[in-house]
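Peer 1: Sequence below, structure please.
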Amino acid sequence: MAGISWHYVLKFIITGDAAVGKSSLLVRLTDQRFLANPDPTLGVEFGSKLITIPEENKIVKLQCWDTAGTESFRSITRSYYRGAAGCLLVYDVTNRTTFESCRTWLADVREHADPHLTCILVGNKVDLCASEDGDAPRRREVPAEEGERFAQEEGLLFVEASAKSGENVQEAFERAARDILAKIQQGVFGDDRSPGVKTSRPTNNNLTLDQAGSNGRCCT
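Peer 2: So this is what the prediction gives:
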């Protein structure tokens, strides 16, 4: 690699109940494709993506750890929470139980991750609420207003998304990244205060957003 092609590396975790679409969200972000029937995550899976934040004139590398949603892997996945700067807390809008579990997941993340972590609540699978492929739509069990209200109460960002269509997937990561960049500017992160935020000094002063490219690669 001839030079450093990003300004910050941000550590993200993706958490929530099993089968809410965490792995599918990660693959949609990194590979721009949909996993129709992903295998259950055993422990953690990893993916990375370069994104640009034009208004900040910054290139950011997201290092994302997709954690298993089952209790048997909880002790393993907690170790990946440590130092995370960003978190996607995911639930399935057609499964109320997964939404109710978010409070427990959030408490777990706050106990083990960086205290200044930025968390965005993501209501996934909104595509299932519409009949797009001739199938009968599923009943939505969590209204968007309820998800947004919970996010406001807990100081979270909020978005509804679809790993299948790609709706709001990259936007979720970008919103969280912008919030982290704002915290860096405020002095909350930086100066090696958090292992979840690392800075890179470009070897040439002409680093531009065009160098970021449009595609990331997923490494599992």
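Peer 1: can we go C-alpha only for contacts and neighbour counts from here?
Peer 2: OK.
Peer 1: quick one, helices of this protein?
Peer 2: Taking DSSP state H as the criterion, the chain carries its helices at 22-31, 74-81, 96-100, 102-112, 144-154, 169-185.
Peer 1: distance of the closest residue to Val60 other than its chain neighbours from Thr15?
Peer 2: Nearest residue to Val60, sequence neighbours excluded (CA to CA, 6 or more residues apart in numbering): Tyr8, at 5.0 Å. Distance of Tyr8 to Thr15, given as CA to CA, to the nearest Å: 22 Å.
Peer 1: Which one's more surrounded, those two?
Peer 2: Thr15 (27 against 21; other CA atoms under 10 Å).
Peer 1: Now for the closest residue to that one other than its chain neighbours: which residues touch it?
Peer 2: In this structure, Thr15 finds its nearest non-sequential neighbour in Leu89, 5.2 Å apart by CA to CA, 6+ apart. By CA atoms under 8 Å, 6 or more residues apart in numbering, the contact set of Leu89 is 14-16, 102, 105-106, 119-122.
Peer 1: Which ones among these lie within strands?
Peer 2: 14-16, 119-122 (DSSP state E).
Peer 1: Another for comparison:
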Amino acid sequence: MGRRAEEYDYLFKVVLIGDSRVGKSNLLSRFTRNEFCLESKSTIGVEFATRTLQIEGKTVKAQIWDTAGKERYRAITSAYYRAALGALLVYDVTKPTTFENVKRWLKELRDHADSNIVIMLIGNKTDLKHLRSVGPEQAQTFAETEGLSFIETSALEGVNVEKAFQTILGEIYKIVSKNMLAAVNSAASIKQGETLVVGAQDGNTKNNCCFSF
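Peer 2: Have a look, this model is predicted:
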């Protein structure tokens, strides 16, 4: 008898975007495998990893996509934004250019993603204190202006990585739950004799739902 597939209540897709070498791959590996690789190579195209966690008693499978930051891969990665429920926009606190380019990445994201996508700005590599050139106040001001949440992380030391992913997944969950509640409430207005079906039904397993706003 075959092994049963992993069960989960929700599947949330989140993309990591930003310039090359800002630490996106190590943020991904730190969150999904609790690993850090000093010799990590630049991502080619798109890679992804998953982690299952509990949010308010529900099993959520987070599917995190790591997109390449180099220009020659931009056409490949832009298509992946459309199905994402959340995005982590990453820059390197030691490289001002990567912070300046956040505006360009944000525009590209908003051009291709759903208007309700949850976006978090992340300043990575805070362990390199002696090389810092982008202060948290500057980034916080930008984030507030653009309506983004903001946090600084160190993938090397594992500082705030868990918090960043938990926060954005929690925000996505709140939106999805609100949308589901609205759908259930709308069922009350359906005239007697009609049926409202939300998701596929299977008597043997939980509903495995992938949501899009």
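Peer 1: Just give the TM-score of the two.
Peer 2: Overall, the chain-to-chain superposition scores 0.82 on the TM-score scale (TM-score structural alignment, normalised by the length of the second structure); 189 aligned residues with a CA RMSD of 2.4 Å.
Peer 1: sorry, back to before: which of the contacts of Leu89 of the first structure ranks first by neighbour count?
Peer 2: Most neighbours among the contacts of Leu89 of the first structure, by other CA under 10 Å: Val122, with 30 neighbours.
Peer 1: Run a quick neighbour tally on Pro143 of the first structure.
Peer 2: The burial count for Pro143 of the first structure: 12, using other CA under 10 Å.
Peer 1: now the helices of the first structure in TSV, with distance to Cys64 of the first structure?
Peer 2: As requested, the helices of the first structure are exported to TSV (distance: least, CA to CA, whole Å):
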stretch	distance to Cys64 of the first structure
helix 22-31	8
helix 74-81	10
helix 96-100	21
helix 102-112	15
helix 144-154	21
helix 169-185	10
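Peer 1: deepest of those, which one?
Peer 2: helix 22-31 (a mean of 25; mean count of other CA atoms under 10 Å).
Peer 1: What is the equivalent residue in the second structure for the residue nearest to Val60 of the first structure?
Peer 2: Counting by TM-score structural alignment, Tyr8 of the first structure lines up with Tyr10 in the second structure.
Peer 1: I'd guessed its match sits against Met180; true?
Peer 2: No. Look at Tyr10 of the second structure against Met180 with CA atoms under 8 Å: they stay out of range, at 11.8 Å.
Peer 1: who are the neighbours in contact with the aligned partner of Ala177 of the first structure in the second structure?
Peer 2: In the second structure, the residue paired with Ala177 of the first structure according to TM-score structural alignment is Leu169. Leu169 of the second structure makes contact with 12, 62, 86 under the criterion CA under 8 Å, 6+ apart.
Peer 1: Swap in 10 Å and give it another go.
Peer 2: 12-14, 53, 55, 60-62, 85-86, 118, 163 (CA atoms under 10 Å, 6 or more residues apart in numbering).
Peer 1: will you turn those into TSV that also has distance to Lys174 of the second structure?
Peer 2: Below are those laid out as TSV (distance: CA to CA, whole Å):
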residue	distance to Lys174 of the second structure
Phe12	12
Lys13	15
Val14	15
Leu53	15
Ile55	10
Val60	12
Lys61	15
Ala62	15
Leu85	12
Gly86	12
Val118	11
Lys163	16
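Peer 1: Quick one: residues contacting the residue most central in space within the first structure.
Peer 2: The first structure has Leu88 as the residue nearest its centroid, 3.8 Å off, counting by CA atoms, centre = their mean. Taking CA under 10 Å, 6+ apart, we find Leu88 of the first structure in contact with 12-16, 22, 25, 64, 66, 118-122, 156-158, 172-173, 176.
Peer 1: Name the nearest residue to it, sequence neighbours excluded.
Peer 2: Counting by CA to CA, 6+ apart, Ile14 is the residue found nearest to Leu88 of the first structure once chain neighbours are left out, at 4.7 Å.
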